[in-house]
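K.L.:
My questions are about this predicted structure, shown below with the sequence.
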Amino acid sequence: MKKVKIHISTSHDVYANLALEEYLVTQSNDDILLFYINSPSVVIGKHQNPWKEVDLTLRNEKKHTIARRLSGGGTVYHDRGNINFSFIRNKNQDFVNFKEHIIPISAALEKLGIRNIISPRNDIFVNDHKVSGNAEHVNSKLGRILHHGTLLYDSDLIRLNGSIRPQKKYEIKTHAVNSVRSPV
């Protein structure tokens, strides 16, 4: 069995933690499991349009930070009631295999007595509520993969739901990817 280094970030800065993920993908050859918790922030996928995904008035009022991550997928909300996990690995084949990374998280929840299911969209649900969304980034040049996900346990759901829905509907022509909303 290959050794995996475990790293727990002490930063709560979304930009620092996303930069750490990118650094570990591009500058390390180790297989790493990274955990971090961010201060209130909204993180959009690589191919998303913030005007269609986020309540930007909250950003203007300095109520949260908005960041873009390396991976695709939908918009997510982070706060101190949400732990983020990242599997950063060398991988030369079968790059996109979400289950390989989600099943251990699901199994850990089961060991804690938390019954859950993995959805066809590779999310984890507890009692019909989404508690984990996941996304992947592949750096094929370096043969590295980043699989990361959220794990809600005590997030401010009112703030979460208010943050990831724009107050104003803009008429924007775009090829950006829209989020698929799930009850949390």
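P.N.:
Perfect, I can see it now.
K.L.:
Could you use CA atoms for every contact and neighbour count after this?
P.N.:
Fine.
K.L.:
Could you report the separation of the residue nearest the centre of the chain from residue 88?
P.N.:
Note on the chain: the residue nearest the mean C-alpha position is residue 149, at 4.0 Å, using Cα atoms, centre = their mean. Relative to residue 88, residue 149 is positioned 12 Å away (Cα to Cα, to the nearest Å).
K.L.:
Please apply the same query to residue 155.
P.N.:
Per Cα to Cα, residue 155 is found 25 Å from residue 88.
K.L.:
what's the answer for residue 47, then?
P.N.:
Counting by Cα to Cα, the gap from residue 47 to residue 88 is 21 Å.
K.L.:
Look at the two and report which has more neighbours.
P.N.:
With neighbours defined as other Cα atoms under 10 Å, residue 47 and residue 88 compare such that residue 88 has more, 28 against 17.
K.L.:
Just to be sure, the more buried one is in a strand?
P.N.:
Yes: under DSSP: H, G, I helix; E, B strand; the rest coil, residue 88 falls within a strand.
K.L.:
and it, what does it touch?
P.N.:
21, 24-25, 30-34, 144-147 (Cα atoms under 8 Å, 6 or more residues apart in numbering).
K.L.:
Mind checking which of those land in helices?
P.N.:
21, 24-25 (DSSP state H).
K.L.:
what kind of secondary structure is residue 130 in?
P.N.:
Going by three-state DSSP: residue 130 is strand.
K.L.:
what's the burial count for it?
P.N.:
For residue 130, using other Cα under 10 Å, the count is 20.
K.L.:
Could you check how far it is from residue 139?
P.N.:
28 Å.
K.L.:
residue boundaries of the helices in the protein?
P.N.:
When assigned using DSSP H, the helices of the chain occupy the ranges 14-27, 50-53, 56-60, 98-111, 157-163.
K.L.:
ok, second structure coming up, stack it against the first:
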Amino acid sequence: MISSKHYSPRERYRALETWRLVDHEYRDNPSMNLAVEEAIPRMVGEGKAPSTVRFWHNSNTIVIGCFQSAKLEVNMQACKETGTEIVRRFTGGGAVYHDSGNLNYAISLPKGHRLVPDHNLQSVFQRLSEGAVEGLRRLGVKAEFQPVNDIQVDGKKVSGAAGSIRWNSVFHHGCILVGSDLSILGKVLNVPRVKLEDKHVASVQKRVTTVRDELGRDITTKEVRDAIVGGIESCYEVRLESGVLMKEEVRLAEELYQTKYSRLEWNLEP
């Protein structure tokens, strides 16, 4: 066997495990975005799609966890006043706010993948947050993973994540506050008082931060996306190769949209 030192850096890069990189979004249709979030891991679990990293954006939206009550988590009147939609994802966890200053990412892997072989969701959160943490650090943000599923900077949340192990796949997705409007976030989310007291803060705005605020300069979601691509490749020793969704994935997403994610009974009940 030829020693790896005889290979050029480019050759070693080409030999890495390859994941698909997808920038596929419906910025003004958050329900369709969430349908795609489910379609990809289903196809990965069936062996019809490769391991995939997806980046995407939503317009003003609250995304609640699968088991949450919209009435408890959301200020309905504030949502009406700010034009904020309410949708439900298939993963658990807490409610999050999306707008054009928010970058969403998702990682879909086949079950049993070398990165998360023990099928433990806490391990998934920690291991699959490392790429985002590394990407933020490359930008100069002092990001740290904070269990259960947050990325924080000096005790303030800059990203939250959720995930699942089902359909013979491992799925992890997170949202990064790049330049989000925290004043709207504070109006539309009902954060339990006990949660704020636990963090010794008086409002949700005091509990979170943005990449822009941490760097003290304007920064685009594209810059953050590119940094996270580098972080993922470095942390997981993989090569991300730009690709597109397969026709079967799009068809499944459209079916999930029609039967589930576009329906009020899914998004707002119970």
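P.N.:
It's in. All figures in this text were calculated on a predicted structure; none of them were measured in a lab.
K.L.:
hey, where'd the strands end up in structure 2?
P.N.:
17-22, 52-56, 61-64, 85-88, 96-98, 102-110, 144-146, 150-153, 156-166, 169-177, 238-242 (DSSP state E).
K.L.:
Let's have those strands in TSV, adding distance to residue 118 of structure 2.
P.N.:
Compiled in TSV, the strands of structure 2 are given as follows (distance: least, Cα to Cα, whole Å):
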stretch	distance to residue 118 of structure 2
strand 17-22	20
strand 52-56	20
strand 61-64	27
strand 85-88	28
strand 96-98	28
strand 102-110	13
strand 144-146	19
strand 150-153	21
strand 156-166	11
strand 169-177	11
strand 238-242	20
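K.L.:
Ok, which of those strands comes nearest residue 119 of structure 2?
P.N.:
strand 156-166 (7.0 Å; Cα to Cα).
K.L.:
what sits up against the closest one?
P.N.:
Contacts of strand 156-166 of structure 2 (Cα under 8 Å, 6+ apart): 91-93, 96, 111, 119, 121, 124-125, 149-152, 170-178, 206-211.
K.L.:
Filter the residues you listed down to just the buried residues.
P.N.:
By neighbour count, with 16 or more other Cα atoms under 10 Å, the contacts of strand 156-166 of structure 2 hold 91-93, 96, 111, 119, 121, 124-125, 149-152, 170-178, 207-211 as buried.
K.L.:
Neighbours of residue 39 of structure 1, how many?
P.N.:
Residues near residue 39 of structure 1, counting by other Cα under 10 Å: 17.
K.L.:
check contacts around it.
P.N.:
Residue 39 of structure 1 neighbours (Cα under 8 Å, 6+ apart): 12-14, 78-80.
K.L.:
do that again at 6 Å, thanks
P.N.:
Under the criterion of Cα atoms under 6 Å, 6 or more residues apart in numbering, the neighbours of residue 39 of structure 1 are 12, 79-80.
K.L.:
can I get those in a markdown table with neighbour count and distance to residue 159 of structure 1?
P.N.:
Below are those laid out as a markdown table (neighbours: other Cα atoms under 10 Å; distance: Cα to Cα, whole Å):
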| residue | neighbour count | distance to residue 159 of structure 1 |
| --- | --- | --- |
| 12 | 15 | 18 |
| 79 | 22 | 10 |
| 80 | 17 | 12 |
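K.L.:
Of these, which is the nearest to residue 160 of structure 1?
P.N.:
residue 79 (8.7 Å).
K.L.:
residue in structure 2 matching that closest one?
P.N.:
Matched to structure 2 by TM-score structural alignment, residue 79 of structure 1 sits across from residue 99.
K.L.:
before we move on, what about residue 137 of structure 1?
P.N.:
Under the alignment by TM-score structural alignment, residue 137 of structure 1 pairs with residue 164 in structure 2.
K.L.:
again, but for residue 106 of structure 1
P.N.:
Residue 106 of structure 1 maps onto residue 133 in structure 2, by TM-score structural alignment.
K.L.:
Give me the distance from stretch 123-135 of structure 1 to the chain's centre.
P.N.:
Chain-centre distance of stretch 123-135 of structure 1: 12 Å, with Cα atoms, centre = their mean, to the nearest Å.
K.L.:
swap that for stretch 45-57 of structure 2, please
P.N.:
Computed by Cα atoms, centre = their mean, the chain-centroid distance of stretch 45-57 of structure 2 equals 13 Å.
K.L.:
Could you do stretch 86-98 of structure 2 as well?
P.N.:
11 Å.
K.L.:
rewinding a little: residues contacting the residue nearest to the centre of structure 1?
P.N.:
Residues in contact with residue 149 of structure 1 (Cα under 6 Å, 6+ apart) are 84-85, 133-134.
K.L.:
just residue 145 of structure 1 next, same as before
P.N.:
88-89, 137-138.
K.L.:
Count residues in the vicinity of the closest residue in space to it that isn't next to it in sequence, would you?
P.N.:
Of all residues not flanking residue 145 of structure 1 in the chain, residue 138 sits nearest, at 4.6 Å (Cα to Cα, 6 or more residues apart in numbering). Look at residue 138 of structure 1: counted by other Cα under 10 Å, it has 20 neighbours.
K.L.:
what does the one 4 residues further on give?
P.N.:
Taking other Cα under 10 Å as the criterion, the count of residues near residue 142 of structure 1 is 15.
K.L.:
Next one: the spatially closest residue to it that is not a sequence neighbour relative to residue 94 of structure 1, how far apart?
P.N.:
Leaving aside its sequence neighbours, residue 142 of structure 1 sits nearest to residue 26 (Cα to Cα, 6+ apart; 7.3 Å). With the distance defined as Cα to Cα, residue 26 of structure 1 ends up 19 Å from residue 94 of structure 1.
K.L.:
Done for today, thanks.
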